[in-house]
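Colleague: With the sequence up front, the predicted model follows.
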Amino acid sequence: MDLAAPPSLLPDALRLRRHLHIGGEWTSPAGTDVIDVENPSTGELIGQVPAGTAADVDAAVAAARAAFPGWAAAAPAERSAHLDRLHTALATRADDLARTIAVELGAPLKLATRVQVALPLIVLRDHVALAARPPVEETIGNSLVVREPIGVVGAITPWNYPLHQVMAKVAPALAAGCTVVLKPSELTPLTAYLLFDAVTEAGLPPGVLNLVPGTGAAVGEALAGHPDVDLVSFTGSTATGTRIMRLAADRIARVALELGGKSANVILPDADLPTAVKVGVGNALMNSGQTCTAWTRMLVHRDRYAEALDLVATAVAGYRVGDPFDSATRLGPLVSAAQATRVRGHVERALADGARLVAGGPGAPVPARGHFVAPTVFADVHPDSALAQEEVFGPVLAVLPFDDTDEAVAIANNSRYGLAGAVWSTDTEAALAVARRLRTGAVDINGASFNPLAPFGGYKQSGLGRELGVHGLAEFCELKAIQR
């Protein structure tokens, strides 16, 4: 097999991984099939991992089930100490993690370092502290209400943030006293192997955290439908989330779902327009638009609409598309040929639906090799059109005008999704009033920074449950009332 990525970009030891991690050991898979891992910047093969099977899932779940009583009974300080050691082991691999994510996902190295790796390390550090806290108990009348870990967790994670989305599930699950079987995305599995190298170094108890890479059809389905999995935590498409709910429903198992988004960025008439547009464009294009919370609908008052479009075009022109390891690159490739084709299809449909092209589009220059799509902006997008309703998951922004605040709120809420959003105004109270009216799980006012301790999740078809902080930790717990 010809592995294309040079050693300076991807550690040699990471390229050919032939084992699963089950019961604290690197073990051979039940089958012989493998999954090829591609560099989306070039289309070249860079590695292989095992394609797990239902038998592998059975073994991993059995290991997690066997480990659960001891891990659940461990003192909070003991679980916290294990997570602290994992944090130390993972932090020493930060450079390798960033390079691996840049290669297998195509994220610019700066983004991979500052967001893709730095954020999950913060999340893990937060859970070191959360795990150390005694379990919350409360008294209601003659009842003592206690929280207990739910059991074995099946964590199914996406490719767009291959370490953060893992850590947003694994850290709270372990902190709560649950054990975990992880299925990472088959498009970006190498990052998970670096995590499990850190797990081995940190000495987590056998079976507490297990790794079974594979396809959704084989491993994902087996994990979601497994009778000994107490909670399935999934991040990905709404269609797949629906399938997981059906599988879990057969045994009345809990699910936590973080799904799609079509977030609105509401720029009120008195806003600092240059700042709102610059930040809004950056949010929409981050990670090549492959972010579920991306503000992909920019809503601007009609009186400032033309000015906003000029500012958007100028901002987008500054996004250089290219090699993730070039320091001048601001936009890498999409993760796969299929994803790039899908996004181009959305662009073509928007043109056919009559949207006005402001920047990018089919004729915009991109590198000849790799799965690149130029950053693209459309104006005059109808609120009910496909571009305004469907999650594109690529570097495509729709700009829509509104005449008053009520219309802006109506347009923003005109979506089957409700994951994130933004409001801009020099009047923070007015912005807060609009934020309260948006039917979405998170809203940023005037570009406020992301808070990894705040609950993260969505309304409507954006999912069920919350991740991060104490609210995310609660998802992995059962409530028990003891009457005295």
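Modeller: Okay, I see it. This one's a predicted model, so the numbers in the text were calculated from it and none came from an experiment. Numbering: from 1, shown residues only.
Colleague: use CA for all of it now, contacts and neighbours both
Modeller: Noted.
Colleague: Okay, now stretch 319-333: how far is its last residue from its first?
Modeller: Counting by C-alpha to C-alpha, to the nearest Å, you get 13 Å between the two ends of stretch 319-333.
Colleague: distance between it and the chain's centre?
Modeller: Centroid separation between stretch 319-333 and its chain, computed with C-alpha atoms, centre = their mean, to the nearest Å, is 21 Å.
Colleague: And for that stretch, what's in contact with it?
Modeller: Among residues not part of stretch 319-333, those counted as contacts by C-alpha atoms under 8 Å, 6 or more residues apart in numbering are 40-41, 102-103, 106-110, 285-288, 366-367, 370-375.
Colleague: next, the one to line up against it:
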Amino acid sequence: MTQYRKFYIGGAWVAPQGGHDCPVHDPSTEEVVATISLGGQADTDAAVVAAQAAFPTWSQSSVADRLALIRRIAAQYDARAEDMAQAISREMGAPIDWARGPQVGAGASHIRDAAAALEACDFEAPLPGTPGTLIRREAVGVCALITPWNWPMNQITLKVLPALAAGCTMVLKPSEVAPLSAFVFAEIMHAAGVPPGVFNMVNGDGAGVGSQLSAHPGIDMVSFTGSSRAGRAISIAAADTLKRVALELGGKGANIIFDDAPDRAIQMGARRCFNNTGQSCNAPTRMLVSRARYDSAVEIAAAAAAETNVGPASEQGKHIGPLVSGAQWDKVQRLIETGMAEGARLVAGGPGRPEGLNRGWFARPTVFADVTNDMTIAREEIFGPVLSIIAYDDEEDAVRIANDTEYGLTNYVQTQDPDRLRRMGRSLRSGMVEMNAKGFGAGFPFGGMKQSGHGREGGAFGLDEFLEIKAISGWPVN
């Protein structure tokens, strides 16, 4: 068992001043594989002080110096890719091939997107038509970055790199459930030569270090990814000091299958719901299908679930791994049972572990048919491999059902009709609409509406989140 009790503060690994030990479990075996320390108020304060001390110098650093640092981080990240994949697989149960691919790859992409955004950013420019008025973009200040366990490097790099590019200093609090990859990342930052105090990392839980950072008078901004419940708590804690708050929260995405979409779109939609064991905020968990095509779609989705293999994270191959924790497994089981109790028709999967897996937090890929949009499984974010199929009458009804949710992160549309694609893209109330499985371009803005949060991450949009706008008059023209 590995010990990870130290925090990274002021450019060095330091012993905790307070807090207590916390076990880290391997979700595939339920065994404790590491121990970390959860920090106390003294640790939080020390990290904030270090970030405050570094801010005056780093915020005035040149774009060239920041670019050079980000490129060194990218090189170190690539060199540690296998270490990162092993950490992610072990801590949160991502199958090793999935960890090496999308999980680690997401971080590499976001590091390079941050460099491109920094290179393109105009930090000083005259107000159009008024040469003597300068508009300047400056770092917002000391930032608290609070990240989740489901896509560890995706979320850490989406926050740390744009904050760094903007000239901010920061305190990272990674998830205590899956913290091992964050230790690798801190080692990468140190090896790349991040100046002392610019990047700091303190482990803790939401009630401890998370709440301390959210309310800390030395923090100028909180960027948080996680549940809507926690997002509300952070907003309340930050209100006393009027911090800037950026929130990337939950989702309950609708995947609208129109009659002209191929059967493959139904199969892919189900598989995407199960990817990462359903532990993605932008998963297409509600499949909307016309009544004329409904029975066929249910059969295709059920077959896709039956064909989805489940196995330990350490094994290579195309399968899904376990849920991240016992608590998450209990939640998913409860919601599956709730779906059955409320009258949804179970057509694949169901409660319990898959056959042959008696240990580890494995869940069965599950499909419910005859779901109505007022059922619990259609309203709550399950965060497990559970798909709900809902019938609609026509295009207008599909839009109504898709928008009838407190969330608004990502919706999906499958149709070959260009005019319908345009109508749907404009009508769906979500921060992102993916159509016909076409991926978004590099540096696209990731974020949502309604209780999916506010703010955007990625590329130039993510950089803007960490910048303040200053107007200066009487600026010398010559």
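Modeller: Received it, and whenever you're ready, just let me know what you need. Note that the structure is a prediction, hence the values are computed from the model and not measured.
Colleague: out of the contacts of stretch 319-333 of the first structure, which are buried?
Modeller: 40-41, 102-103, 106-110, 285-288, 366, 370-375 (16 or more other C-alpha atoms under 10 Å).
Colleague: what ranges do the helices span in the stretch 51-200 of the first structure?
Modeller: Taking DSSP state H, counting those that start in this stretch as the criterion, the stretch 51-200 of the first structure contains helices spanning 54-73, 76-91, 94-104, 109-111, 118-132, 164-176, 190-202.
Colleague: The stretch 301-450 of the first structure now?
Modeller: For the stretch 301-450 of the first structure, applying DSSP H, counting those that start in this stretch gives helices covering 305-317, 337-352, 386-389, 405-413, 428-437.
Colleague: Tell me which of these is the most buried.
Modeller: Per residue and on average, the most neighbours among the helices of the stretch 301-450 of the first structure fall to helix 386-389, with a mean of 21 (mean count of other C-alpha atoms under 10 Å).
Colleague: what helices or strands is it leaning on?
Modeller: Identification of packing neighbours for helix 386-389 of the first structure by 3 or more C-alpha pairs under 8 Å, 6 or more residues apart in numbering; DSSP states H and E yields helix 337-352.
Colleague: Give the other helices and strands that the helix it packs on contacts.
Modeller: When contacts are defined as 3+ C-alpha pairs under 8 Å, 6+ apart, helix 337-352 of the first structure sits against helix 386-389.
Colleague: residue range for the helix it packs on in the second structure?
Modeller: Under TM-score structural alignment, the counterpart of helix 386-389 of the first structure in the second structure spans residues 376-379.
Colleague: What mean distance separates the matching stretch from the matching residues in the first structure?
Modeller: Overlaying the first structure shows stretch 376-379 of the second structure at a mean distance of 0.8 Å from the equivalent residues (mean C-alpha distance after the TM-score superposition for the first structure).
Colleague: For that stretch, give me every contacting residue.
Modeller: K252, R286, L335, I336, T338, G339, V371, T372, N373, S388, T405, E406.
Colleague: One more: stretch 350-364 of the first structure?
Modeller: So stretch 350-364 of the first structure is contacted by 309, 313, 316-317, 344, 347-348, 374-382, 385-387 (C-alpha under 8 Å, 6+ apart).
Colleague: same check, this time on stretch 194-204 of the second structure
Modeller: For stretch 194-204 of the second structure, contacts defined as C-alpha under 8 Å, 6+ apart pick out 7-12, 36-40, 43-44, 47, 50-55, 58, 69, 164, 168-176, 179, 186, 189, 209-210.
Colleague: just the buried members of the residues you listed?
Modeller: Those of those that meet the buried threshold are 7-11, 36-40, 43-44, 47, 50-55, 58, 69, 164, 168-176, 179, 186, 189, 209-210, by 16+ other C-alpha under 10 Å.
Colleague: Confirm for me that S228 of the second structure is in contact with Q451.
Modeller: Yes: in terms of C-alpha atoms under 8 Å, S228 of the second structure counts as a neighbour of Q451; the distance is 6.3 Å.
Colleague: re earlier: for the contacts of stretch 376-379 of the second structure, work out which two are farthest apart.
Modeller: Maximum pairwise distance among these (C-alpha to C-alpha): 20.4 Å, between I336 and E406.
Colleague: Please report the distance of the aligned partner of A75 of the first structure in the second structure from A120 of the second structure.
Modeller: Under the alignment by TM-score structural alignment, A75 of the first structure pairs with S62 in the second structure. Going from S62 of the second structure to A120 of the second structure by C-alpha to C-alpha gives 14 Å.
Colleague: With E248 of the second structure instead?
Modeller: Note on E248 of the second structure: its distance to A120 of the second structure, by C-alpha to C-alpha, is 25 Å.
Colleague: Those two: which is more packed in?
Modeller: The neighbour comparison of E248 of the second structure against A120 (other C-alpha atoms under 10 Å) goes to E248, with 27 against 10.
Colleague: so where is stretch 231-248 of the second structure in the first structure?
Modeller: Structural correspondence for stretch 231-248 of the second structure: residues 241-258 of the first structure, per TM-score structural alignment.
Colleague: tell me which residues in that stretch are buried?
Modeller: G241, I244, M245, L247, A248, A253, R254, V255, A256, L257, E258.
Colleague: Show me which of these is closest to I122 of the first structure.
Modeller: Distance to I122 of the first structure across these (C-alpha to C-alpha) is lowest for E258, with 19.8 Å.
Colleague: right, and the closest one touches K460 too?
Modeller: No: with contact defined as C-alpha under 8 Å, E258 of the first structure does not count as touching K460 (10.9 Å).
Colleague: Which position in the first structure pairs with L323 of the second structure?
Modeller: Taking TM-score structural alignment for the superposition, L323 of the second structure sits opposite L334 in the first structure.
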